[in-house]
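S.K.: just a sequence and a predicted model for now, questions to come.
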Amino acid sequence: MIRRTLITGVLGALLALLLGAPPTTALAPADDCRPLAPGASPAAERAVAAACAEVAAGTWYTWGGGHGPQPGPTYGQVDPEDPASEHDPERLGFDCSGLVRHAYARATGQDILNGVASAQYYTHRAAERFTPDQGLAPLLPGDLLAWGSSDHLRHIAIYLGAGRMVEARQSGTRLMVSDVRLNASYFGALRVETGPVSGPLFSTWGSGVWTKAEPATAARRVYAFPGPTTVRVRCQKHAERVTSDGYTNDVWSYLPDYRAWMTNIYLRGPAWLPGVPACP
C-alpha cells in the first residue's frame, strides 16, 4: 500500500510545479547559509561566505554597527524609535548596510560599498538592476535586495538563492538566514560590479541635493544626496534654467542608477560635462 507521506509528497511537488515554485524537497534547511544556486561570480560568492561566517559566529544586529572608519563589526547605538535597541551599544555587530559593506570589503579587499542602504542600492557599481516585477528568477547569490521607497530605502540584504537571503534584520536578534520578503515594500535588487566601472563618473557637491523624475525643479523628488557622492552619468541635455548657490545653468544630467535627473550645477565640472553625450 502507498504510504500517506509519499502521496502527500507527490501532491506537494505537483502543486509547487503548478504554482511555479520549486518542490519542497529542493528547499534548503532553515540555517543553511551558503550560495544556494549556481552562476554567481567568485567575488559574489566570497561576499556570501563573509556574511555567512558572521551568522555562524552568532554576531548580533546592532543599530549603526559596521560603519566605523574601516569595514567590520562595531558597537551599535540606541535607535530612538526601537526600544529593543537598548543593548545595542553593548553589542559588537552590524546593521543591515554594515553587514553588506563588510561582506563586499572582505570579498574584494576594498571598501566599495561604504554607506547606508540607499547609498549601497544606488551605487555606481551596479552591474545590473532588477525591478520587483521581475521577482527572484533572474537573481544570483550575492545580489543585493532592498526595501523601502525611492527616497527612503530602509533595509538591504544579500541574496543566497532558492528564495533565501542573509541579513542583519533588527535589534534584539543575531544575523540570520531568512526567506526573501516579496512584500509591498520590496523595492528591487542589484548585482554588484566588483571590477572596473564603465560610464562617465562625476562627483556631486553640497548636501540634501535632490534628484528629480524629470529635468525640472517642480518634478517629483526621487532621492537626496546626503553629501558628495560619486555618480554615473549617462547623458545630458538643455532643459529648465536653474539658479542656485550662486550659479545658473540650464543643463541637466540623467543618472541611470537613480533613474532620475540632476541639475549640472551640483556636479563638479563645467556647465556642460566633458565626455558625456547629449540625451536623445
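M.R.: Perfect, thanks for sending it. Here the structure is a predicted model, which means the values were calculated and not measured.
S.K.: make it CA atoms for all contacts and neighbour counts henceforth
M.R.: Noted.
S.K.: what about Arg174, neighbour count?
M.R.: Residues near Arg174, counting by other Cα atoms under 10 Å, number 21.
S.K.: where do the helices sit along this protein?
M.R.: Counting by DSSP state H, the chain has helices at residues 4-19, 42-56, 96-108, 117-121.
S.K.: now the shortest one, how far from the chain's geometric center?
M.R.: This means helix 117-121. Chain-centre distance of helix 117-121: 5 Å, with Cα atoms, centre = their mean, to the nearest Å.
S.K.: and if you look at stretch 59-72?
M.R.: 16 Å.
S.K.: again with stretch 150-158
M.R.: From the chain centre to the centre of stretch 150-158 is a distance of 6 Å (Cα atoms, centre = their mean).
S.K.: what's next to it, contact-wise?
M.R.: 48, 96-97, 100, 117-118, 121, 141-148, 165-168, 187, 221-224 (Cα atoms under 8 Å, 6 or more residues apart in numbering).
S.K.: what does stretch 29-44 give?
M.R.: 28, 45, 48-49, 52, 55, 104, 107-108, 140-143, 160-162, 166, 176-178, 192, 194.
S.K.: one more: stretch 54-72?
M.R.: Outside stretch 54-72, the residues that reach it (Cα under 8 Å, 6+ apart) are 33, 73-79, 85, 88-89, 91-99, 101-102, 105, 111, 114-115, 168-177.
S.K.: filter the residues you listed to the buried ones?
M.R.: 33, 73-79, 85, 88-89, 91-99, 101-102, 105, 111, 114-115, 168-172, 174-177 (16 or more other Cα atoms under 10 Å).
S.K.: next step: those restricted to strands.
M.R.: Within the buried ones among the contacts of stretch 54-72, residues falling in strands by DSSP state E are Thr74, Tyr75, Leu92, Gly93, Phe94, Met176, Val177.
S.K.: where's Leu11 relative to Ala162, distance?
M.R.: According to Cα to Cα, to the nearest Å, Leu11 stands 20 Å off from Ala162.
S.K.: which residue of those two possesses the greater neighbour count?
M.R.: When neighbours are counted by other Cα under 10 Å, Ala162 comes out ahead of the other of Leu11 and Ala162, with 21 against 13.
S.K.: the structure to be compared is supplied as follows:
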Amino acid sequence: MWAPAAAAAHTAPTAAAAGRTTAAGSECAVLAPGASEAAEWAVRAACAQVAAGVWYTWGGGHGSAPGATYGQVDPTDPASEHDPERLGFDCSGLVRYAYAQAAGSDILNGVASAQYYTVRAAERFTADQGTAPLLPGDLLAWGTSKQLHHIAIYLGAGKMVEAKQSGTKLMVSDVRLNGDYFGAVRVNTGPVTGNVFRTWGTGVWTKAEPSKASARVYAFPQATTVRIACQKHAEVVTSDGYTNDAWSYLPDYKAWVTNIYIQGPAWLEGVPTCT
C-alpha cells in the first residue's frame, strides 16, 4: 500500500499570494474539502502563479529545476511566436512546479503522459466517473492511452487551474469532460513503495497482453521509471540483440512490457510471478 502523503514544511502564503482570484474574478483556491495537506499546497502553489499573471509558454517550466522558464516556438501553433519572450509554464511545467512546492522535491518532472502514469499514483479515475470522486489537487488528463497531450490540477466544484495554450495566461477553467478527457490521478507525495524499475530505449510499446501481436497501449518516449506488479513467462521476443520470454505487468498503465526493456536481469529479482 502507499504511505500517506506528507507535505513539506512551508510558510503559509497570504490569500493574495495563494491566488484567491484571477484577474477575471474566477476563484483560484481549494474549493472542496477532503484533499491531503500536500495536495492543497499544490493547488495554492499553482494559484499563486495565476494571481501573479504568469503566461502559458510552450515548453515552459521544464528547466533543470521546477519553476517558470522562457518558452519555445511551437511549429504547429502560430500563437506561440512570443513564447520565447515570456517567462511561464506549459501544462505539465505548471504541474511539476506545483507538486515540487508541495512535496519539497521534484517528484513530477516530465510531460503530461509521464505525470499521469506516475509511480506515485495513489488512485486513478476513469473518464466515465466524471468529477464526482475527485478531490482538490488531483490531476486531470486529456488525450489517449497512446498520447496524453494536456494535464491540469483540479480545484473542486467542477473547476481546475491550468496552463492552457499560447497567447493566454494561467487560468481557472470549468473542467472539460467532453472531447478526449481521459481520466484523473491522485498523487501521493510520500515514499514510493512497490517494485520500481527503469526502462531503457526509446519508443518502447507496452501491450494489452504479453504478446507482440497484442494491441499497443503506450510507448515510452525515453527511459522511464515504472512500477511492476508481477512478471510471467509468455511469448518469446527477440529485440536489440536480446531474446527473452519474460513479460512484466505495469499496473499504472494496465499493460505489459517485455523484460528486454526493463533494466536488470532477464527475470527481475524480487518481482513475484503473475498468477
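M.R.: All right, it came through fine. On a predicted model such as this, the values are computed, not experimentally measured, just so you know.
S.K.: please work out which of the helices of the first structure is packed deepest.
M.R.: helix 96-108 (a mean of 26; mean count of other Cα atoms under 10 Å).
S.K.: angle of that one against helix 42-56?
M.R.: Relative orientation of helix 96-108 of the first structure and helix 42-56, computed by axes from the mean of the first three to the mean of the last three Cα atoms, to 10 degrees: 130 degrees.
S.K.: what's the matching range in the second structure for helix 96-108 of the first structure?
M.R.: Under TM-score structural alignment, helix 96-108 of the first structure corresponds to residues 91-103 of the second structure.
S.K.: do stretch 185-202 of the first structure as well
M.R.: Going by TM-score structural alignment, stretch 185-202 of the first structure sits over residues 180-197 in the second structure.
S.K.: what's the answer for stretch 35-47 of the first structure, then?
M.R.: Residue span in the second structure matched to stretch 35-47 of the first structure, by TM-score structural alignment: 30-42.
S.K.: end-to-end on that stretch?
M.R.: Between the opening and closing residues of stretch 30-42 of the second structure there is a gap of 10 Å (Cα to Cα).
S.K.: list the contacts for Gly167 of the second structure?
M.R.: Applying Cα under 8 Å, 6+ apart, we find Gly167 of the second structure in contact with Trp55, Tyr56, Ala79, Ser80, His82.
S.K.: quick one: what's aligned to the first one in the first structure?
M.R.: Following TM-score structural alignment, the counterpart assigned to Trp55 of the second structure within the first structure is Trp60.
S.K.: ok, Leu135 of the second structure next?
M.R.: In the first structure, Leu135 of the second structure lands on Leu140 (TM-score structural alignment).
S.K.: is it true that its match touches Leu160?
M.R.: Yes. Using Cα atoms under 8 Å, Leu140 of the first structure is in contact with Leu160, at 7.3 Å.
S.K.: ok, these two, which is more surrounded?
M.R.: Each of Leu140 of the first structure and Leu160 has its neighbours counted (other Cα under 10 Å); Leu160 has more, 30 against 24.
S.K.: with the first structure overlaid, report how far the match of helix 96-108 of the first structure is off on average.
M.R.: Following superposition, stretch 91-103 of the second structure is found to deviate from the first structure by 0.4 Å on average (mean Cα distance after the TM-score superposition for the first structure).
S.K.: contacting residues around the alignment partner in the first structure of Thr206 of the second structure?
M.R.: Mapped onto the first structure by TM-score structural alignment, Thr206 of the second structure lines up with Thr211. By Cα under 8 Å, 6+ apart, Thr211 of the first structure lies in contact with Arg221, Val222, Tyr223, Ala224, Tyr258, Ala260, Trp261, Met262.
S.K.: may I see those arranged in JSON lines, with neighbour count as well?
M.R.: JSON lines is the format used below for the contacts of Thr211 of the first structure (neighbours: other Cα atoms under 10 Å):
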{"residue": "Arg221", "neighbour count": "16"}
{"residue": "Val222", "neighbour count": "18"}
{"residue": "Tyr223", "neighbour count": "23"}
{"residue": "Ala224", "neighbour count": "16"}
{"residue": "Tyr258", "neighbour count": "20"}
{"residue": "Ala260", "neighbour count": "19"}
{"residue": "Trp261", "neighbour count": "26"}
{"residue": "Met262", "neighbour count": "25"}
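S.K.: and those residues as a markdown table, adding distance to Val242 of the first structure?
M.R.: A markdown table is the format used below for the contacts of Thr211 of the first structure (distance: Cα to Cα, whole Å):
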| residue | distance to Val242 of the first structure |
| --- | --- |
| Arg221 | 16 |
| Val222 | 18 |
| Tyr223 | 18 |
| Ala224 | 17 |
| Tyr258 | 20 |
| Ala260 | 16 |
| Trp261 | 13 |
| Met262 | 11 |
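S.K.: restricted to strands, list the residues you listed.
M.R.: Arg221, Val222, Tyr223, Ala224, Ala260, Trp261, Met262.
S.K.: closest to Ser207 of the first structure out of those residues?
M.R.: Closest to Ser207 of the first structure out of these is Ala224 (7.9 Å), distances taken as Cα to Cα.
S.K.: just give me the match in the second structure for the closest one.
M.R.: Using TM-score structural alignment, Ala224 of the first structure lines up with Ala219 in the second structure.
S.K.: alignment lookup: His155 of the first structure to the second structure.
M.R.: So His155 of the first structure corresponds to His150, using TM-score structural alignment.
S.K.: just give the nearest non-adjacent residue to that match, would you?
M.R.: Excluding its sequence neighbours, the residue lying closest to His150 of the second structure (Cα to Cα, 6 or more residues apart in numbering) is Trp142, at 5.2 Å.
S.K.: neighbours of that neighbour, how many?
M.R.: 24.
S.K.: distance of it from Phe182 of the second structure?
M.R.: From Trp142 of the second structure to Phe182 of the second structure the distance is 5 Å (Cα to Cα).
S.K.: how close does the match of His155 of the first structure sit to Ala114 of the second structure?
M.R.: For His150 of the second structure, the distance to Ala114 of the second structure - Cα to Cα - is 11 Å.
S.K.: go on, Ile107 of the second structure?
M.R.: 11 Å.
S.K.: OK, contacts around the most centrally placed residue in the first structure?
M.R.: With distances taken as Cα atoms, centre = their mean, Tyr121 lies nearest the centre of the first structure, 3.5 Å away. Neighbouring residues of Tyr121 of the first structure by Cα under 8 Å, 6+ apart: Leu144, Ala146, Ile156, Ala189, Leu190.
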